[in-house]
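*Asks:* sequence-free structure coming up:
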């Protein structure tokens, strides 16, 4: 393992022309301290985790010092926010430091979130608070554990410096990584400004570094867009299949690589509600759970508009029109797997829809329901049935499910094992994140952050020592309020 300051760093994004970003020095935090280090990700990067705990590393990853290997910049982008176009957004509190090569050969870009003011901070202060930093750190790693494409989180550094939100909180900086932080909004800003050469430059950059197979297509830009549509459809199926709500699916929060990007208000559904809204600022429910696939399609339309200088409208629409089928196929594939159905039958979609309907009517716990279904035959149906208040509705569905399982050729034990590999026992429930936050804020105890991260690293395993994390949420969990304030 290599010490942090011996890692060769590049600046791939900074090879783009200056119009795409602004050089920015981080705003130092006073007396920064270590909150969390992700040793697992550090190992993937080939970096000695102990080197990240050194005072010099704490200073560098809090923005209090800028070693020569970093060249911090804030990226420019625009975006459609809650349906309305905002002509200039950009990294208002995030700084791209550069990139390093992970042990698997992937180039990973490093970013500090909460490192201070940038030219794009608008009315903000450029800071992030400890509360939201813990949530992002834990959820990005939870999503990775679930096998869902996401940005990653390497570290949290904190400081006692006050940050003013609904209340006075303390500052924190998250070190997050991704193969790219390019968003739909990076294209939108230049298209709407009429700077079509910049749209082409950015598309060429994305193809060169992320979609090289598209370079040989008859129209590389159309091929790139088709890849983005494919990855976005797959990501939406991933989210829906684990009951994840993003909360702010603006186009500036949509990744060109189909990653889960920007963890502001988010949540995994406990009691299932098809129209669940995890962001209390989303008064109209634009980004409700059951709207996410359609919102992603709308956002892809916005990206398509930005590619009009490079691809004909007819070709773009042709690609877009394939989104629904790609999403439905991906979604049904995941839900069949969750129900242990290895083969496709005509009535499967109806069986799935009816289960979700009765779960919605009775607010049945999403994660527990699917996990317990793995034992439907072997343990009887009571563990699943007990999750329903009106059990007759489940009994009717269970008879249909039992009949459907008879059409499967796999033995019950093999099917149950397969179901446990796709139905997590552990997800980052809001109350679990809240308990870790309270320990950190009230007692300065950061150990619960690491315990949760270790559990969520292997969400499909039984892990008896973490059994309490798999329980139904307490009553007070329903009062947790998540907003855009971070």
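*Replies:* Arrived safely. Note that the structure is predicted; figures quoted are calculated from it, not measured.
*Asks:* all contacts plus neighbour counts: C-alpha atoms, from now on.
*Replies:* Fine.
*Asks:* didn't residue 301 look like it was pressed against residue 320?
*Replies:* Yes: when contacts are counted by Cα atoms under 8 Å, residue 301 is listed as touching residue 320 (7.4 Å).
*Asks:* higher neighbour count, those two?
*Replies:* residue 320 (19 against 16; other Cα atoms under 10 Å).
*Asks:* Could you report the distance from the more buried one to residue 222?
*Replies:* If you measure residue 320 against residue 222 using Cα to Cα, to the nearest Å, the figure is 11 Å.
*Asks:* chain center to stretch 193-210: distance?
*Replies:* In terms of Cα atoms, centre = their mean, to the nearest Å, the centre of stretch 193-210 is set 25 Å apart from its chain centre.
*Asks:* Then stretch 314-328?
*Replies:* 23 Å.
*Asks:* next one: stretch 259-268
*Replies:* The answer for stretch 259-268 is 5 Å, by Cα atoms, centre = their mean.
*Asks:* Stretch 474-486 now?
*Replies:* The answer for stretch 474-486 is 19 Å, by Cα atoms, centre = their mean.
*Asks:* Quote the end-to-end distance of it.
*Replies:* 24 Å.
*Asks:* And for it, what's in contact with it?
*Replies:* Outside stretch 474-486, the residues within contact range by Cα atoms under 8 Å, 6 or more residues apart in numbering are 128-129, 131-133, 165-166, 264-266, 278-281, 430-431.
*Asks:* If we go by neighbour counts, what in that stretch is buried?
*Replies:* Neighbour counts over stretch 474-486 (16 or more other Cα atoms under 10 Å) mark 482-483, 486 as buried.
*Asks:* out of these, who's nearest residue 471?
*Replies:* Taking Cα to Cα as the measure, residue 471 lies nearest residue 482 of the buried residues of stretch 474-486, at 21.3 Å.
*Asks:* SS state for that closest one?
*Replies:* Three-state call for residue 482 (DSSP: H, G, I helix; E, B strand; the rest coil): coil.
*Asks:* Next: residue 404.
*Replies:* helix.
*Asks:* That one: how many residues sit nearby?
*Replies:* 15.
*Asks:* one more structure, for comparison:
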């Protein structure tokens, strides 16, 4: 009691009302613990966009108390820190019990406007689920997650968010000695497929039922009135996951480690590790140096997502009852994913609706790009600019086989001349970003950050928050990657 009183006296008050619905599920779901302090923390980066969404004051971060609180060195008033337990399949193999090995869920805050959001520290020290790990995150990976979370949000792709990153000179061993960092993440919920797998595979079916009811009540209330609510939940998660995969594929995003414990029950992009936005288009591209079999290659992501949904269906089967009902809930994925991808690719071409013609044009240009490893983001941005009036030469210059490019441009003109909907330059510009978080940009920002210069992190964030606009002051960031970018290797330790 004395220790709790001391913590309360030290607590930093954000001014936001907290509540802790996940904690109400009971001790089978988590272990209560406090974050482990880091030595002499300092600010690395903050997202004022996320802060405004939470309802924080503009200068919320300017006190030493705030720095300590968001580094895990001082409690946040109203929070109830805990690490949750889950299990999962990793690289297709059942891994058994996992859990928040370096994350601590603080609880939920209720912004003045908008729904409640959970806040979570990543890198805040060991938990009972750390296994052989140290519970820490490093500055390198924390900057990557912070920037990509906010970049994906600006790209209108469902994702967890990031409020801030703090750093410390405290050493952390990975492949080399690095320094520690803590990311504050936000999401409506951090519940994963692996949470359901844990309680199903361990035979804790009452807890599985409780978790399912919690997710339905708080995030999928329409499923309550279904004839089979768990099956209805599975169908909704299937739909959201199909849409997410289409968004990833259309933007050229590779997650790198799509284990079932890295799949959000809300259809969010979660756990940014060895991710990459592709440079040269390669359907077989592997972003994770640890993925020696290519299980999580770019072209495999949609099928892996379906495999993971099947694992979720197996976990929910004790509640769904009939296997046929579970399979029926998964079946729409096979139509939903391609339909959503077709829609997104048509929008990249400038068409509001997909058609046989847009599908053929997309397939043809992707085949040409794959053959030459054409830069994916640059092609699509130049295409949008061409629709807006730029010369076709800017596109033709991207291809060695200019005749093939000319034939495709001719097919596009013929398609547009058939009397159907005409391409809209504005739509293409709104769906083809000028800048994405390429690996070499992150590496440059990290190199400066290692010298305590966080200016590029701040500038990159400002650009990535407005990805569909041109940024003449940072034109090089929209250009071709340097030769050394192809040698960057990102692994699970990232």
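*Replies:* Yep, that arrived. These numbers come from a predicted model, not from an experiment.
*Asks:* Would you pull the TM-score for this pair?
*Replies:* The TM-score (TM-score structural alignment, normalised by the length of the first structure) is 0.97; 481 aligned residues with a Cα RMSD of 1.3 Å.
*Asks:* for the buried residues of stretch 474-486 of the first structure, which one is nearest residue 102 of the first structure?
*Replies:* residue 486 (29.5 Å).
*Asks:* how far away is the closest one from residue 264 of the first structure?
*Replies:* Going from residue 486 of the first structure to residue 264 of the first structure by Cα to Cα gives 7 Å.
*Asks:* How about residue 99 of the first structure?
*Replies:* For residue 99 of the first structure relative to residue 264 of the first structure (Cα to Cα), the value is 24 Å.
*Asks:* neighbour-wise, which of these two wins?
*Replies:* Each of residue 99 of the first structure and residue 264 has its neighbours counted (other Cα under 10 Å); residue 99 has more, 26 against 20.
*Asks:* Skipping adjacent residues, who's closest to the equivalent of the more buried one over in the second structure in space?
*Replies:* Residue correspondence to the second structure (TM-score structural alignment): residue 99 of the first structure is matched to residue 108. Counting by Cα to Cα, 6 or more residues apart in numbering, residue 108 of the second structure lies nearest to residue 118, which is 4.2 Å off, once chain neighbours are set aside.
*Asks:* wait, the one you found sits on residue 82?
*Replies:* No: applying Cα under 8 Å, one finds residue 118 of the second structure not in contact with residue 82, separated by 11.9 Å.
*Asks:* quick one: contacts of stretch 94-110 of the first structure?
*Replies:* Outside stretch 94-110 of the first structure, the residues within contact range by Cα under 8 Å, 6+ apart are 7-14, 24, 26, 44-46, 69-75, 111-116, 126, 175-181.
*Asks:* contacting residues for the aligned partner of residue 179 of the first structure in the second structure?
*Replies:* Using TM-score structural alignment, the partner of residue 179 of the first structure in the second structure is residue 188. Shown in contact with residue 188 of the second structure (Cα under 8 Å, 6+ apart): 115-118.
*Asks:* Next one: residue 188 of the second structure relative to residue 212 of the second structure, how far apart?
*Replies:* Distance from residue 188 of the second structure to residue 212 of the second structure, by Cα to Cα: 16 Å.
*Asks:* do the same with residue 383 of the second structure
*Replies:* Distance, residue 383 of the second structure to residue 212 of the second structure, using Cα to Cα: 45 Å.
*Asks:* and these two? which has more neighbours close in?
*Replies:* residue 383 (24 against 18).
*Asks:* Which of the helices or strands spans the more buried one?
*Replies:* helix 376-387 (DSSP states H and E).
*Asks:* Next, count neighbours for the equivalent of residue 24 of the first structure over in the second structure.
*Replies:* Counting by TM-score structural alignment, residue 24 of the first structure lines up with residue 33 in the second structure. For residue 33 of the second structure, the count of nearby residues is 16 (other Cα under 10 Å).
*Asks:* Pretty sure residue 33 of the second structure sits against residue 84.
*Replies:* No: using Cα under 8 Å, residue 33 of the second structure is not in contact with residue 84, being 10.5 Å away.
*Asks:* could you pull out the helices for the stretch 251-400 of the second structure?
*Replies:* Using DSSP state H, counting those that start in this stretch, the helices found in the stretch 251-400 of the second structure span residues 301-320, 323-330, 333-349, 356-372, 376-387, 393-396.
*Asks:* Adding distance to residue 426 of the second structure, write these out as CSV.
*Replies:* Formatted as CSV, the helices of the stretch 251-400 of the second structure follow (distance: least, Cα to Cα, whole Å):
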stretch, distance to residue 426 of the second structure
helix 301-320, 28
helix 323-330, 35
helix 333-349, 10
helix 356-372, 17
helix 376-387, 8
helix 393-396, 18
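*Asks:* From the centroid of the first structure, which residue is nearest?
*Replies:* Among the residues of the first structure, the one closest to the centroid is residue 260, at 2.9 Å (Cα atoms, centre = their mean).
*Asks:* so what's that residue closest to, chain neighbours aside?
*Replies:* Closest to residue 260 of the first structure by Cα to Cα, 6+ apart is residue 150, at 4.3 Å.
*Asks:* Let me see the contact set for the aligned residue in the second structure for that neighbour.
*Replies:* The alignment partner of residue 150 of the first structure in the second structure, by TM-score structural alignment, is residue 159. Counting by Cα under 8 Å, 6+ apart, residue 159 of the second structure makes contact with 149, 152-153, 187, 268-270.
*Asks:* go again using 10 Å as the cut-off
*Replies:* 148-153, 186-187, 244, 264, 266-272 (Cα atoms under 10 Å, 6 or more residues apart in numbering).
*Asks:* Same question for residue 181 of the first structure.
*Replies:* Residue 181 of the first structure makes contacts with 13, 75, 96, 108-111, 151, 253-257, 259, 261-262, as judged by Cα under 10 Å, 6+ apart.
*Asks:* ok so, going back, quick one: common contacting residues for residue 301 and residue 320 of the first structure?
*Replies:* By Cα under 10 Å, 6+ apart, the residues touching both residue 301 of the first structure and residue 320 are residue 229.
*Asks:* isn't residue 357 of the second structure right up against residue 416?
*Replies:* Yes: using Cα atoms under 10 Å, residue 357 of the second structure is in contact with residue 416, at 9.3 Å.
*Asks:* can you tell me which residue in the second structure aligns to residue 222 of the first structure?
*Replies:* In the second structure, residue 222 of the first structure lands on residue 231 (TM-score structural alignment).
*Asks:* Wasn't residue 66 of the second structure part of a helix?
*Replies:* Yes: applying three-state DSSP, one finds residue 66 of the second structure inside a helix.
*Asks:* tell me, which strand in the first structure spans the most residues?
*Replies:* Using DSSP state E to assign secondary structure, the strand with the most residues in the first structure is strand 152-164.
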